[in-house]
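S.K.: just to be clear, the model below is a prediction. Sequence and coordinates:
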Amino acid sequence: MNTRPLIAICGTTGVGKSQLSVELALALSRTKGMRKHGWNGARIINADSMQVYVGMDVITNKIPERERQGVEHLLMSFKRPGEQYVVGEWVKDAVHAINETHSQNKIPIVVGGTAYWMQHLIFPDRLAKMTEPRGRAGDIVLSEELLEHVSKLPQELRELIYALPEEPPDASIDPQAAFCLHSLLNALDPIVASRWHWKDTRKVLRSLEIIKETGRRPSDVWSEQSSISVQPRYHTLCFWLYAEPSVLNVRLDARVDEMIKQGLLDEIKELQAIATAGTSSNSVDYTLGIYQSIGYKEFHHYLNSPNPSVDAFEAAVDRMKLSTRQYAHRQVRWIRNKLLPAIYAAQSTDKSCVSVYLLDASRKLSMLISWLRFTC
């Protein structure tokens, strides 16, 4: 484990993670040379999979420039809308940003709602790696059980495992190819297939590639990895901001209303223009890149209707509010069921390697922020 520090701030959307990260960075800057920590301030590293894209500040809920108070934010607004950027790429970029921050004698603060990304940053060797084929170059060496499953497949699927596409097909353009890939995965690893929608061709194809590279089911690989205690990359202090659903849901609904006032629909129209440029179709794959942002799919029918009505607008608003609340629920579930068990497993062998604290965000964070400003 690298003994250099890392601060991680996770939690659902709408709990004040960005505000806390800025105040914490400012507090560390104010205390440089005054306290025993010896660091010259901090830099913030974005861990939100939607905020990596240029523009689209409203739909992705980026912290406004004026609220950053001069604190440097990394890995934010540097990818083009429509460009793919996956967890392995982000982890590599985040590690580079963290090392660069340490070289400046500053503390990296990683903050964002994509807990999946954050977990793979904190704990290394959890992502399936590209491997050399285990036979001759180009051979696929499957386990005996998988070979038996493959032998019983229809010829079309049996041939597909040996001729996977280099790029995932666009489900909106070639749904047959997308569905065939998912059918193949479902035949070989139904546990993983149940996790991915058949239109999410990027994840489906990557799961099939793991089978091709390792000769094993992805579900078996991941189960084996989860049973092994992995030490964190850095000496990690993790804050989980949590708000009770009864409080958070009201806050999230109000934020959707505010996003609409700030120009949400104009951003969605801009995204639609980018997504359909050079095509004759308004069909968009909502599983790719920034098009996964909540609000884009929910307002599609309203914005593309020849006669949009007030009822259609209100229905779209209600769908976006529901999707936001559901997303927050999934974020909590990941932290509870994935991130925390990984932290506790690491603590079982070294209690000091990673610490986690639950912060009550049911109320505004003004008291905590005031304390930071007063004591620092």
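M.R.: Perfect, thanks for sending it.
S.K.: from now on I want contacts and neighbour counts done on CA atoms only, so please keep to that.
M.R.: Fine.
S.K.: which other residues reach stretch 267-280?
M.R.: 56, 58-59, 81-82, 282-284, 291, 295-296, 299, 303 (CA atoms under 8 Å, 6 or more residues apart in numbering).
S.K.: what's the answer for stretch 9-21, then?
M.R.: 44, 63, 67, 109-115, 238-243, 248, 251-252, 255, 328-329, 331-332, 335, 361-362, 364-365, 369.
S.K.: taking the residues you listed, please make a PyMOL selection of just the buried ones.
M.R.: In PyMOL, a selection of the buried entries from the contacts of stretch 9-21 looks like this (16 or more other CA atoms under 10 Å):
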select buried, resi 44+63+109+110+111+112+113+114+115+238+239+240+241+242+243+248+251+252+255+328+331+332+335+361+362+365+369
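S.K.: in strands, which of the contacts of stretch 9-21 appear?
M.R.: 44, 109-111, 238-242 (DSSP state E).
S.K.: which residues does stretch 181-197 contact?
M.R.: 146, 149-150, 153, 157, 160-161, 198, 201, 203-205, 207-208, 217-219.
S.K.: including secondary structure and neighbour count, could the contacts of stretch 267-280 go into CSV?
M.R.: CSV is the format used below for the contacts of stretch 267-280 (DSSP: H, G, I helix; E, B strand; the rest coil; neighbours: other CA atoms under 10 Å):
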residue, secondary structure, neighbour count
Met56, coil, 23
Val58, coil, 22
Ile59, coil, 24
Pro81, coil, 19
Gly82, coil, 14
Asn282, coil, 13
Ser283, coil, 14
Val284, coil, 18
Tyr291, helix, 20
Gly295, coil, 24
Tyr296, coil, 24
Phe299, coil, 22
Leu303, helix, 18
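S.K.: in addition, the following structure is provided for comparison:
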Amino acid sequence: MALPKLIVILGTTACGKSGLGVELAKHVGGEIVSADSRQVYRGLDLGTGKVTEEEMDGVPHHLLDVVSPNQSYSVAEFQRDAYAAIDDILARGKVPLLVGGTGLYVRAVAEGYTFQESQPDPVLRAQLERKSAEELYAMFRAQTGRTLSGGEEKNRHRLVRTMEKLLSGDSLTESPRVPRYEVLQLGMTYPRDVLCRRIDERLQKRLDDGMIEEVARLRAEGATDAFLEGLGLEYRYILWYLTGKLSSQDELFDELGRAIKRFAKRQMVWFKKDRDVLWLDTEGAPLSQAIQAADAFLRG
């Protein structure tokens, strides 16, 4: 029996995935499911590059703003919610598009990872919360023999939750994989020099639009420094600026810009491992290429 079809748009930060997703969704009659580990949080808008209502251009988006700051949200929970959203889109005769840059989220849905749930252990959680991201990642590697990339190895918030599961006797398992959908994966990135310029331009615009004020507001509304630190990149570095670890906005721009570029490089390493991605020519006509590939995929 044929599997239902899912279009995935993946790639590095600052490469235009969201815009391409909207245009392709309008062409195929689709709806978008976000695959971003930070955009699931309410109030994290500028720092995550969350698509605005105007940018959505009438295309429904799912799995944005689904949990509050300080709450844990695992990849297994994302997979469950993404499956529900995708199946609902399919049931209404629309085409689902999974769009995002969190590699583990994309693979969990596209490849059908299998996860086991564990019950919360408050004592263990308290012990883990006292450890740094580096210590947690070392524990993860010792327990699993696996490495993480794409920023996952520095995401303290998620590492705490993952180690809680592993040490409480359950296992984070990705085997056997049970694909739920037939998948077309479209990839987006730019040459390194172009991508670095786009990252700098986008970072300056977000700072001008109030990204520092967004982080200050989140803290005032109760988001903990540990939570913001665990989000990495924009939220970690702006927290450091607000608490005096970075002395000026110029230093913030320089340090954060370098961190985002390192993150984009790790993303590319992660995504390049998958040979089933059709990489679009972003400096040519990526939308035309995406439309041609999607039309053939949906017909076939």
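M.R.: Cool, got the structure. Only a predicted model underlies this, so the values are computations on that prediction, with no experimental measurement involved.
S.K.: that older thread, can you list the ones in strands among the contacts of stretch 9-21 of structure 1 in a markdown table and add distance to Asp266 of structure 1?
M.R.: As requested, those are exported to a markdown table (distance: CA to CA, whole Å):
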| residue | distance to Asp266 of structure 1 |
| --- | --- |
| Ile44 | 29 |
| Ile109 | 32 |
| Val110 | 30 |
| Val111 | 27 |
| Cys238 | 36 |
| Phe239 | 35 |
| Trp240 | 33 |
| Leu241 | 31 |
| Tyr242 | 31 |
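S.K.: what segments of structure 2 are strands?
M.R.: 5-11, 30-34, 61-62, 95-100, 182-188, 277-279.
S.K.: now the terminal residues of stretch 204-224 of structure 2, how far apart.
M.R.: Length of stretch 204-224 of structure 2, first residue to last, CA to CA, to the nearest Å: 25 Å.
S.K.: list the buried residues for it?
M.R.: 206-207, 211-212, 214-216, 218-219, 223.
S.K.: same deal with stretch 5-18 of structure 1?
M.R.: 5-18.
S.K.: what's the answer for stretch 38-49 of structure 2, then?
M.R.: Buried residues in stretch 38-49 of structure 2 (16+ other CA under 10 Å): 38-41, 43-49.
S.K.: with respect to His62 of structure 2, which of the residues you listed is nearest?
M.R.: Val40 (9.3 Å; CA to CA).
S.K.: alignment lookup: the closest one to structure 1.
M.R.: Superposed on structure 1 with TM-score structural alignment, Val40 of structure 2 falls opposite Val52.
S.K.: roughly how far apart are that match and Leu75 of structure 1?
M.R.: Taking CA to CA, one finds Val52 of structure 1 at 6 Å from Leu75 of structure 1.
S.K.: overlap of the contact sets of the two?
M.R.: Any residue near both Val52 of structure 1 and Leu75 by CA under 8 Å, 6+ apart counts here, and that gives Asn46.
S.K.: which residue packs closest to Tyr237 of structure 2, ignoring adjacent ones?
M.R.: Leu256 (6.1 Å; CA to CA, 6 or more residues apart in numbering).
S.K.: helices of structure 2, start to end?
M.R.: 17-28, 53-56, 75-91, 103-110, 122-129, 133-144, 156-167, 192-209, 211-220, 225-231, 233-242, 249-272, 286-299 (DSSP state H).
S.K.: list the contacts for the closest residue to Leu6 of structure 2 other than its chain neighbours?
M.R.: Once flanking residues are discounted, Leu6 of structure 2 sits nearest to Val183: 4.9 Å by CA to CA, 6+ apart. With contacts defined as CA under 8 Å, 6+ apart, the neighbours of Val183 of structure 2 are 5-8, 110.
S.K.: one more pass at 6 Å, please.
M.R.: 5-7 (CA atoms under 6 Å, 6 or more residues apart in numbering).
S.K.: how close does the equivalent of Tyr296 of structure 1 over in structure 2 sit to Gly244 of structure 2?
M.R.: Under the alignment (TM-score structural alignment), Tyr296 of structure 1 maps onto Tyr235 of structure 2. According to CA to CA, Tyr235 of structure 2 stands 14 Å off from Gly244 of structure 2.
S.K.: any idea how far the most centrally placed residue in structure 1 is from Ile9 of structure 1?
M.R.: By CA atoms, centre = their mean, the mean C-alpha position of structure 1 lies nearest to Thr114, the distance being 3.5 Å. Per CA to CA, Thr114 of structure 1 is found 11 Å from Ile9 of structure 1.
S.K.: ok, Tyr296 of structure 1 next?
M.R.: From Tyr296 of structure 1 to Ile9 of structure 1 the distance is 26 Å (CA to CA).
S.K.: before we move on, back to that, tell me which two in the buried residues of stretch 5-18 of structure 1 are the farthest apart.
M.R.: Pro5 and Gly14 (26.2 Å).
S.K.: ok, back up a step: weed out the non-buried ones from the contacts of stretch 181-197 of structure 1.
M.R.: Those of the contacts of stretch 181-197 of structure 1 that meet the buried threshold are 146, 150, 157, 161, 198, 201, 203-205, 207-208, 217-219, by 16+ other CA under 10 Å.
S.K.: where does stretch 251-260 of structure 2 end up in structure 1?
M.R.: With TM-score structural alignment as the criterion, stretch 251-260 of structure 2 aligns to 315-324.
S.K.: that stretch vs structure 2, average offset?
M.R.: Comparison of stretch 315-324 of structure 1 with structure 2 after fitting gives an average deviation of 0.9 Å (mean CA distance after the TM-score superposition for structure 1).
S.K.: which parts of that stretch are buried?
M.R.: Under 16+ other CA under 10 Å, the buried positions of stretch 315-324 of structure 1 are 316-317, 319-322, 324.
S.K.: and those residues, which is closest to Val91 of structure 1?
M.R.: Distances from Val91 of structure 1 to those, taken by CA to CA, are shortest for Thr324, at 25.4 Å.
S.K.: can you tell me how far that closest one sits from Asp257 of structure 1?
M.R.: For Thr324 of structure 1, the distance to Asp257 of structure 1 - CA to CA - is 12 Å.
S.K.: give me the common contacts of those two.
M.R.: Common neighbours of Thr324 of structure 1 and Asp257 (CA under 6 Å, 6+ apart) do not exist.
S.K.: how about the alignment partner in structure 1 of His61 of structure 2: what's its closest non-neighbour residue?
M.R.: Correspondence of His61 of structure 2 to structure 1, assessed by TM-score structural alignment: His73. Closest residue to His73 of structure 1 apart from its sequence neighbours, by CA to CA, 6+ apart: Ile44 at 4.8 Å.
S.K.: ok, the one you found to Ile63 of structure 1 distance?
M.R.: 12 Å.
S.K.: many thanks, we can stop here.
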